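Novice: Just a sequence and a predicted model for now, questions to come.
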Amino acid sequence: MPHTTTPDGVDIAYQVRGEGAAPPLVLLAGQANNHHWWDGVRDDFHAARSTITLDHRGTGRSGKPDEPYSTELFARDVIAVLDDLGVDRADVYGTSMGGRVAQQLAARHPDRVRALVLGCTSPGGPHAVERTAEVRRSLIQTRPGAARQALLDLMYTPAWQAANPGPYRTLGDPGMPAYAQRRHLVAGNQHDAWELLPGIGAPTLVVHGTDDLLNPTTNAPLLADRIPGARLHLIPGARHAYFEEFRAVASPLVLDFLTTAGPTPP
């Protein structure tokens, strides 16, 4: 598996799939997840373009240093991957914590992002709407299997779970060390891009499920209102993993937006 080494000496594993004349699409996974987060929908984009994923530091085959992580640092890891591939500009689609990384990427490295899609994510900081105490308690239950089922219920509707018994790719990297999980949690919790968002110049689409309790839906209009010219699309009935359960809606929506977002770089 190809990898690159960041300026601070961490190996970042990445994966390139598909072909196409359009700029590549960088897909950024959620907190404590590796590139397999996208396995269920990645092929939806390959008729038009190639896709690039990576294992966030702390996950998959990337390095796992026991030191502070941040969404800004994760964004710099993406830049290292793009540099290694010789990609000057790409489209970026980040969901959940990957959407927070995408905010940092578009704001701090505007010359590298042609168009931006932010899915089921949040600006972070004091302006964000946090999940309820009830949701937080459900995720730290000690009864065997209870916390996992609570997370499943936040990700997918009961009907989808009944029809799709797994394996589920969005419940975390099973090989991730406990210290790296904690580092990811802190990175997500400390994210605050509120002051950066008005500086994002890339055409932006904000997507969210109307029934998302893990990252409350109210965060979507906050992002769309804060980013100049951003478009907002809410998917009725969708929970946190809207991109997988509602792929028949979400993937064409994203592709259409990227197709019309602006000129393709030479």
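Specialist: Everything's here; your move.
Novice: make it CA atoms for all contacts and neighbour counts henceforth
Specialist: OK.
Novice: which residues in the stretch 151-266 of the chain form helices?
Specialist: In the stretch 151-266 of the chain, the segments counted as helices under DSSP state H, counting those that start in this stretch are 158-163, 178-190, 219-226, 242-245, 247-260.
Novice: and the last one, what does it pack onto?
Specialist: Looking back up the chat, that one is helix 247-260. Judged by 3 or more Cα pairs under 8 Å, 6 or more residues apart in numbering; DSSP states H and E, helix 247-260 is in contact with helix 242-245.
Novice: what about the helix it packs on, distance to the chain center?
Specialist: Computed by Cα atoms, centre = their mean, to the nearest Å, the chain-centroid distance of helix 242-245 equals 12 Å.
Novice: just stretch 109-127 next, same as before
Specialist: 9 Å.
Novice: follow-up on the earlier one: which one, of the helices of the stretch 151-266 of the chain, ends up nearest to Gln31?
Specialist: With Cα to Cα as the criterion, Gln31 lies closest to helix 178-190 of those, at 6.2 Å.
Novice: Could you list the buried residues of that closest one?
Specialist: Across helix 178-190, burial judged by 16 or more other Cα atoms under 10 Å covers Ala180, Gln181, Arg182, Arg183, His184, Leu185, Ala187, Gly188.
Novice: okay, pairing it with this:
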Amino acid sequence: MDADLTISLLGQMRVLVAGSEAVLPASRKARALLAFLVATGRPHRRERLCELFWDLPDDPKASLRWALSKLRRAIGSPEESHIVADRERVFFDPGGVRIDIQDIRSALLDPERDIPLGTLEHMVRQLDDSFLDGLDDAGDEAFNAWLAAERADVDSGRVELLKRILAHPDTAPLAAGKWLALLRSIDPYTADALEQRTVSRPIAQSSEMSSYLPGKAGKNGVLERLARARAHAVRAQKIGFCDVPDGTRIAHATIGTGPPILKAANWLTHLEFDWASPIWGQCFADIAGNRSFIRYDERGCGLSDWEVQDLSFEAFVEDLEAVADTLGLQRFPLIGISQGCAVSIEYAARHPDRVSGLILISGYAAGWRLLATPEEQARRDAVIKLTELGWGTDNPAYRHIFSQTFMPDAAPADLDWFDEFQRRSTSPANAARFQEAFGHIDVRDRLAHVDVPTIVFHSREDQRIPLELGQALAAGIPNAEFVPLDSRNHILVDREPALDVCTRKIRGFLKKHGI
């Protein structure tokens, strides 16, 4: 038997033969027949298969023979086929075949099996795809009933995976809240029962959160983390709104207690989704451990107004000013990431009395319209056009253009999360407008006006903003400290060593300057 065969039954059915995708018959009935044989894993009478997929007055037996012939050619040679048939029965031999749903079910058979957290998260995301998507009504009512039962089993598998993720010692506190919310959307009774067991005593103050970061869970493990994650997600995050002079409504959120620290908005944010991100979750939890951590969605994305006339750098600065003024922030450190660095620099130059320190990560002083080569500008123009055409579609390829340049070394599951996060955070038109606006940023003449302690971080092999732009940023700000990071990611992701270096250096910077 051919051992190099992979079959995916989650989402639209796919078959890979020796790493290349097999061209399955266009007939939905033929593909449904293959899926049914693979998923059931047992012999079926020819008469029964004819009843499931073909109606009279057609010739069901001839249709079955035709379908089996087409399927054999698609997934193997006539001499070596996994489809075994005699005069009475048809059977799919699974020997040496990888089948995605079967791999997941096998992993869940042993409740004591130690499955890495990343594997669990990948499997639960696989189950987000509908079982045999697109094959509804490919057979008779009995086939549809079987398909519904299989999809119910998939939901049961998701529940079991989510319970294991929530019980895993490496699950970060903020991420636990996200997984609990997903569990509640599938099985609210199990989610409520699990949550009630975790909140059997009063929730501790959010300033204790840093004691329950990964690897520091204590003997109560998931109970402690889940209680704090739920408290942080639902109770501690306070979302409010403020108006910018042009009438735009800006959403802001505060997590934690203690001295304030404000993060400028960057591409892209959504206050309801990004707090539990597999990308920013660990960093957010660390910052919120002993401070009031304030974030906001800039105009055009997240919970802020999407329908806006002005989507410019000046407007981005005004958004930041409105949030700081509304919350009555007198003096605070300011964090900028990517284009948020330029916004933070402009704010610090305008309001030196209010900014106690600048933390700049993966930033630049001038946009691609000003510094990029003609070839690079043409490439970015093409990407903007693709964004306008495909951003809002179900095909993640358009958004993946950004994900891969932002985080080339991120895990596939994290890239998938970021793809979907971007789609839910803004419209196709705004995504294109943001890219154009970022290209015209220019604060090079403002760097010398920054008169606050500043630390600049930049990945050595940043695939989106080259290292030299980060170095130029630090060189232009008086007495700025520059910290290169060993990473290729523009946005640092949880679990990579560079993020640990960055958060440790941030803590040291704040302590050193007493801010």
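Specialist: Ah, there it is. Because the structure is predicted, anything quoted here is derived from the model rather than measured.
Novice: Just give the TM-score of the two.
Specialist: Overlay of the two chains. TM-score (TM-score structural alignment, normalised by the length of the first structure): 0.85; 260 aligned residues with a Cα RMSD of 2.9 Å.
Novice: Determine which stretch of the helices of the stretch 151-266 of the first structure is the most buried.
Specialist: Comparing these by mean neighbour count (mean count of other Cα atoms under 10 Å), helix 242-245 comes out on top with a mean of 24.
Novice: Gln463 of the second structure: neighbour count?
Specialist: Residues contacting Gln463 of the second structure under the criterion other Cα atoms under 10 Å number 17.
Novice: In space, what's closest to it - neighbours in sequence excluded?
Specialist: Closest residue in space to Gln463 of the second structure, ignoring its immediate chain neighbours: Thr405 at 5.6 Å, by Cα to Cα, 6 or more residues apart in numbering.
Novice: Map Ala241 of the first structure across to the second structure for me.
Specialist: When the second structure is aligned by TM-score structural alignment, Ala241 of the first structure is paired with Ile491.
Novice: what do we get in the first structure for the residue nearest to Gln463 of the second structure?
Specialist: Counting by TM-score structural alignment, Thr405 of the second structure lines up with Leu154 in the first structure.
Novice: Provide a list of residues in contact with that match.
Specialist: Residues in contact with Leu154 of the first structure (Cα atoms under 8 Å, 6 or more residues apart in numbering) are Asp212, Leu213, Leu214, Arg239, His240.
Novice: Likewise for Gly476 of the second structure?
Specialist: Listed by Cα under 8 Å, 6+ apart, the contact partners of Gly476 of the second structure are Arg444, Leu447, Ala448.
Novice: Let me know how buried the last one is, in neighbour terms.
Specialist: Here the count is done by other Cα under 10 Å, and Ala448 of the second structure has 14 residues near it.
Novice: Looks like it contacts Asn479 (just checking).
Specialist: No. Here Ala448 of the second structure lies out of contact with Asn479, judged by Cα atoms under 8 Å, at a distance of 10.1 Å.
Novice: any idea how far the counterpart of Ala178 of the first structure in the second structure lies from His400 of the second structure?
Specialist: Using TM-score structural alignment as the criterion, Ala178 of the first structure maps onto Pro428 of the second structure. Noted for Pro428 of the second structure: a distance of 14 Å to His400 of the second structure, by Cα to Cα, to the nearest Å.
Novice: re earlier: identify whichever of the helices of the stretch 151-266 of the first structure lies nearest to Thr5 of the first structure.
Specialist: Using Cα to Cα, the helices of the stretch 151-266 of the first structure put helix 178-190 closest to Thr5 of the first structure, at 18.4 Å.
Novice: Can you pull out the residues in contact with the closest one?
Specialist: By Cα under 8 Å, 6+ apart, helix 178-190 of the first structure touches 31-32, 58-59, 64-71, 97, 100, 124-125.
Novice: Mark which of those residues are part of helices, please.
Specialist: Taking DSSP state H as the definition of helices, the contacts of helix 178-190 of the first structure contribute Thr71, Met97, Arg100.
Novice: Quick check: the first one touching His191?
Specialist: In this case it means Thr71 of the first structure. Yes. Judged on Cα under 8 Å, Thr71 of the first structure makes contact with His191 at a distance of 6.4 Å.
Novice: hey, where'd the strands end up in the stretch 1-150 of the first structure?
Specialist: Here the stretch 1-150 of the first structure has its strands, by DSSP state E, counting those that start in this stretch, at 3-5, 11-17, 25-28, 51-54, 90-95, 113-119.
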